[in-house]
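> Any chance you can model this:
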Amino acid sequence: MDEKTRSRISPISVPKPADVLASTLRRMIVDGAFSPGDFLPNERTLVSQSGLSRASVRDALRMLETEGLITTKVGRSGGSIVTRPERDAVARSVELFVRTHGVRLDSLLECRVAIEPTLARLAARNRTQTQLEEMTALHETFVESVTDVRLYKAINLDWHLAVARASGNEPLTALMEAIAMPVRDAMDYQHVTTPELRLVAVKAHSAILEAIRTQNGEQAERRMARHVIGYREIATGEMKNTL
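Predicted coordinates:
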């Protein structure tokens, strides 16, 4: 490296003013300076306090609204109201990342292998009677769907999401919700499943559901692991009929 290269300054990345303000307000909301239901300072006050332009303030507020941290109320008594992001907002953000970054199907299936057995174990421990009844009803429809690929595809997804929600673990459920739709959309069920394989899946779901019903967490986890690993092998061309 010559002397000229050593003395050269690399380009400096300066954050956008709107990003800085959004980060500041986000941190204040997370730290409890503003609680759900509180109004943020109005636009004029934020401009005055931050020294930023009105456009930058508006951009910052739009970021927070997209993240589900605030909602905007219009009218004379309107403003930016602090809210608590719902799980589906988190799921949408992760799903958007998955779709826009072209995450590979095998990577998504690895995520399922990593999280679904844990979700099944937690569902066995935490499920309510109402949730058990929902999973049971979905399973009954699933049993009837083996001759209808379109119905099978929809009910299969609904059942797995019902198990996730029964876990009571919000972050893992949000992740499951985020990857479930891209996986379903990426799968060509006409070519990766047969009536025989669908019957194998029905048997797997039955075993998982029974473990959840009897609240046998270890068995639910083990059965789900076998199921999703088998699903991954079929989807990636390593079929072993282990659904």
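> Only C-alpha atoms from now on, for both contacts and neighbour counts.
Noted.
> Around the residue lying closest to G37 once chain neighbours are set aside, how many other residues sit close by?
Leaving aside its sequence neighbours, G37 sits nearest to V82 (CA to CA, 6 or more residues apart in numbering; 5.3 Å). Neighbour count for V82, taken as other CA atoms under 10 Å: 21.
> Tell me, how many residues neighbour G32?
Quick note: G32 (other CA under 10 Å) scores 10 neighbours.
> what comes up buried for stretch 122-131?
For stretch 122-131, the neighbour count (16 or more other CA atoms under 10 Å) marks L122, A123, A124, R125, N126, R127, Q131 as buried.
> One more: stretch 77-85?
Quick answer for stretch 77-85 (16+ other CA under 10 Å): G79, S80, I81, V82, T83.
> Please apply the same query to stretch 106-122.
L108, L109, R112, V113, I115, E116, P117, T118, L119, A120, R121, L122.
> Packing partners of the helix ranked longest in the chain?
What stands out as the longest helix in the chain, according to DSSP state H, is helix 105-126. Under the contact criterion of 3 or more CA pairs under 8 Å, 6 or more residues apart in numbering; DSSP states H and E, helix 105-126 touches helix 149-166, helix 170-186, helix 195-213, helix 217-235.
> rerun at 6 Å
helix 217-235 (3 or more CA pairs under 6 Å, 6 or more residues apart in numbering; DSSP states H and E).
> Check the gap between P36 and R198 for me.
Here the criterion is CA to CA, to the nearest Å. By it, P36 lies 46 Å from R198.
> I misspoke; the intended subject was A89.
32 Å.
> Who has more neighbours out of the two?
More crowded of A89 and R198, by other CA under 10 Å: R198, with 19 against 16.
> thinking again about what came up before, correct me if wrong: the residue nearest to G37 contacts G32.
No - with contact defined as CA atoms under 6 Å, V82 does not reach G32; the gap is 10.6 Å.
> Save the buried residues of stretch 77-85 as a markdown table, and put in secondary structure too.
Listed next are these as a markdown table, based on DSSP: H, G, I helix; E, B strand; the rest coil:
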| residue | secondary structure |
| --- | --- |
| G79 | strand |
| S80 | strand |
| I81 | strand |
| V82 | strand |
| T83 | coil |
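> Adding distance to H139, write these out as a markdown table.
What follows is the buried residues of stretch 77-85, written out as a markdown table (distance: CA to CA, whole Å):
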| residue | distance to H139 |
| --- | --- |
| G79 | 46 |
| S80 | 43 |
| I81 | 41 |
| V82 | 39 |
| T83 | 36 |
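> Name the helix or strand for T72, please.
Using DSSP states H and E, T72 sits in strand 70-73.
> Let's compare: structure for the following, please.
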Amino acid sequence: MTPELSGRQLISADQIDRPPWPKTKLPKASAVLAEELRNQIVVTKMPEGRDLPSESDLIERTGYSRGTVREALRLLESEGLITTRRGPYGGVRVSRPDVSQATRSIAVLLALSDATLGDLFHFRRVVECATAALAATNATEEQIAAMFRATEDEEQETVEGVVSFHNLIADSCDNEFYRVTMGYVLNIAAWHTPQAGLSHNDVCVARGAHVDIAESIAARDPERASEAMDRHLKSFLAVIKKSGHLDSPVLRPETWANGTAHL
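Coordinates of the predicted model:
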């Protein structure tokens, strides 16, 4: 037979037995079980606190080893989807992931990137002004009252207090995408801000801006609320720029090295 067959080479039996492509890697049993449980929780929207089968029940139902079941449960617990407790009153229960858990993953990416504090503030101006406008439309009277209480709280004169006010606005906008996104952003902002050399006076000025924002939201004026937030962020941006930190990494690698990364 001619070695030429429409420009194609014949495949030998040896090549059929041992294909040149890599073999498909099968998922670990623990990952398969974790995926099954994850699907049940998410697809059926199981409420927080719902009991799931215990470790021993899962072993009996699935036929997996104790080590496999425990590893699957550890995976889900690391994602914040379940909590596990041992003892007579223990068990496996559905929980809800905390924003800080996802923030850690994002923080690692940012720490390894060239993202700057200036990048963070430019992003905040886009997203947070829209969040304030939504809050002016959707915030409940109880949420607005909480904003005013926050502006009167002495804790507002701390970095943590400043960030907590912004979280109140995110929680009041009635849009999960904005709320979750702002949760990530504000966690990262809270981490970096203490390193930015802010004075006590800077924080007090921010507190005054919060009053203006709260009043705009209470007036149910989205445009005014957005403008008040933009003024506040631009003012804060100017302070950061004056301090020389605008081009600093948004998450400094040495923070991780020194063990001070606590998102």
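> show me what contacts the counterpart of the residue nearest to G37 of structure 1 in structure 2?
Under the alignment by TM-score structural alignment, V82 of structure 1 pairs with V94 in structure 2. Contact analysis of V94 of structure 2 by CA atoms under 6 Å, 6 or more residues apart in numbering lists E48, G49, R50, L81, I82.
> Closest to D14 of structure 2 out of the residues you listed?
Relative to D14 of structure 2, the closest of the contacts of V94 of structure 2 is L81; by CA to CA it sits at 48.3 Å.
> Distance check, that closest one against R74 of structure 2.
Here L81 of structure 2 is placed at a distance of 10 Å from R74 of structure 2 (CA to CA).
> Check E223 of structure 2 too.
Going from E223 of structure 2 to R74 of structure 2 by CA to CA gives 47 Å.
> repeat for V185 of structure 2
In this view, V185 of structure 2 and R74 of structure 2 are 27 Å apart by CA to CA.
> of these two, who's got more company?
V185 (21 against 17).
> Alignment lookup: that one to structure 1.
Under the alignment (TM-score structural alignment), V185 of structure 2 maps onto I179.
> and W21 of structure 2, how many residues sit next to it?
Neighbours around W21 of structure 2, by other CA under 10 Å: 6.
> Hmm, I typed the wrong one, I wanted P171 of structure 1.
Using other CA under 10 Å, P171 of structure 1 has 12 other residues around it.
> Map N169 of structure 1 across to structure 2 for me.
Aligned against structure 2 - with TM-score structural alignment as the criterion - N169 of structure 1 pairs with N175.
> got it, and N216 of structure 1?
Under the alignment (TM-score structural alignment), N216 of structure 1 maps onto D221 of structure 2.
> and that match, what does it touch?
A136.
> Roughly how far does it sit from R85 of structure 2?
Using CA to CA, we find D221 of structure 2 at a distance of 48 Å from R85 of structure 2.
> same check, this time on R124 of structure 2
Per CA to CA, R124 of structure 2 is found 39 Å from R85 of structure 2.
> Could you tell me the end-to-end distance of stretch 136-156 of structure 2?
Using CA to CA, the two ends of stretch 136-156 of structure 2 sit 21 Å apart.
> How far off centre is that stretch?
23 Å (CA atoms, centre = their mean, to the nearest Å).
> Tell me which residue of structure 1 lines up with L37 of structure 2.
By TM-score structural alignment, L37 of structure 2 lines up with L25.
> Can you give me the distance of that match to D158 of structure 1?
37 Å.
> For burial, what's the neighbour tally of P222 of structure 2?
So P222 of structure 2, with other CA under 10 Å, has 22 neighbours.
> oh, I was asking about I155 of structure 1
By other CA under 10 Å, the residues close to I155 of structure 1 number 19.
> Give me the nearest residue to the aligned partner of it in structure 2, chain neighbours excluded.
The alignment partner of I155 of structure 1 in structure 2, by TM-score structural alignment, is G161. Spatial nearest neighbour of G161 of structure 2, excluding adjacent residues (CA to CA, 6+ apart): E155 at 5.0 Å.
> Checking that neighbour next. Helix, strand or coil?
Applying three-state DSSP: E155 of structure 2 is helix.
> hang on, it packs against V163?
No - look at E155 of structure 2 against V163 with CA under 6 Å: they stay out of range, at 10.5 Å.
> which residues does V47 of structure 1 contact?
R54.
> 8 Å - rerun?
S53, R54, V57 (CA atoms under 8 Å, 6 or more residues apart in numbering).
> Just the buried residues from these, in ChimeraX please.
Typed into ChimeraX, the line below selects the buried ones among the contacts of V47 of structure 1, using 16+ other CA under 10 Å:
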select :57
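> So which of the contacts of V47 of structure 1 sit within strands?
Residues of these located in strands (DSSP state E): none.
> and the equivalent of E134 of structure 1 over in structure 2, how many neighbours?
Counting by TM-score structural alignment, E134 of structure 1 lines up with A146 in structure 2. Other residues near A146 of structure 2 number 16, with proximity taken as other CA under 10 Å.
> Nearest residue to T141 of structure 1 in space, please, no chain neighbours.
T141 of structure 1's closest residue in space is I155 (CA to CA, 6+ apart), at 7.2 Å.
> ok so, going back, are any of the contacts of V94 of structure 2 buried, and if so which?
Buried members of the contacts of V94 of structure 2, counted by 16+ other CA under 10 Å: L81, I82.
> Of the contacts of V94 of structure 2, just say which sits nearest to S56 of structure 2.
Using CA to CA, the contacts of V94 of structure 2 come closest to S56 of structure 2 at I82, 16.2 Å.
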